[in-house]
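Chemist: got a structure for you, letters missing:
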């Protein structure tokens, strides 16, 4: 199964609580943090919700 590398490139200042919770559920805490998550429907849904805050590449 493929994996995705997700990097937080924008901060949480002024964001809605649900967007912050989504980023934290992916394991992103600070700008510059990178995590590797499985490429599945749940992860893609989370990425879509915070797409303006993250940068996604294939791992």
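Modeler: Structure's in. What do you need? The structure presented is a predicted model; accordingly, all values stated were derived computationally and were not measured.
Chemist: please count neighbours and contacts with C-alpha atoms only from this point.
Modeler: Will do.
Chemist: quick one: residue 32 from residue 42, how far?
Modeler: 22 Å (CA to CA, to the nearest Å).
Chemist: of those two, which one has the most company?
Modeler: Under the neighbour definition other CA atoms under 10 Å, residue 32 and residue 42 were set side by side, and residue 32 has more, 14 against 9.
Chemist: need the three-state assignment for that one.
Modeler: coil (DSSP: H, G, I helix; E, B strand; the rest coil).
Chemist: spatially nearest residue to it (excluding sequence neighbours)?
Modeler: Spatial nearest neighbour of residue 32, chain neighbours left out: residue 8 (5.4 Å); criterion: CA to CA, 6 or more residues apart in numbering.
Chemist: structure B:
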């Protein structure tokens, strides 16, 4: 299964509760954090919600 590398590029300060919750559900807590997630529909939906805050790379 393919994986995605997701890096939080911008701070969560001043963001809405929903965007903060999505970032934390992905395992991102502070700028610069990088996580690997499976490339599936659930992850794609989460990334779409906070696409302006993250940088995504296929592994």
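Modeler: That came through fine. In this text the structure is predicted, and so the values were computed from the model without any measurement.
Chemist: got a TM-score for the two of them?
Modeler: The TM-score (TM-score structural alignment, normalised by the length of structure 1) is 0.98; 59 aligned residues with a CA RMSD of 0.4 Å.
Chemist: quick revisit: and the residue nearest to residue 32 of structure 1, what does it touch?
Modeler: Going by CA atoms under 8 Å, 6 or more residues apart in numbering, residue 8 of structure 1 touches 28, 30-34, 53-55.
Chemist: and stretch 27-44 of structure 2, what's buried?
Modeler: Neighbour counts over stretch 27-44 of structure 2 (16 or more other CA atoms under 10 Å) mark 27-30, 34, 36-37 as buried.
Chemist: residue range for that stretch in structure 1?
Modeler: Alignment of stretch 27-44 of structure 2 against structure 1: residues 27-44, by TM-score structural alignment.
Chemist: need the buried residues of stretch 27-44 of structure 2 in TSV with distance to residue 59 of structure 2 and secondary structure, can you?
Modeler: Shown next, in TSV, are the buried residues of stretch 27-44 of structure 2 (distance: CA to CA, whole Å; DSSP: H, G, I helix; E, B strand; the rest coil):
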residue	distance to residue 59 of structure 2	secondary structure
27	18	coil
28	18	coil
29	21	coil
30	22	coil
34	13	strand
36	9	strand
37	10	strand
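Chemist: I'm done for today, thanks for sticking with me.
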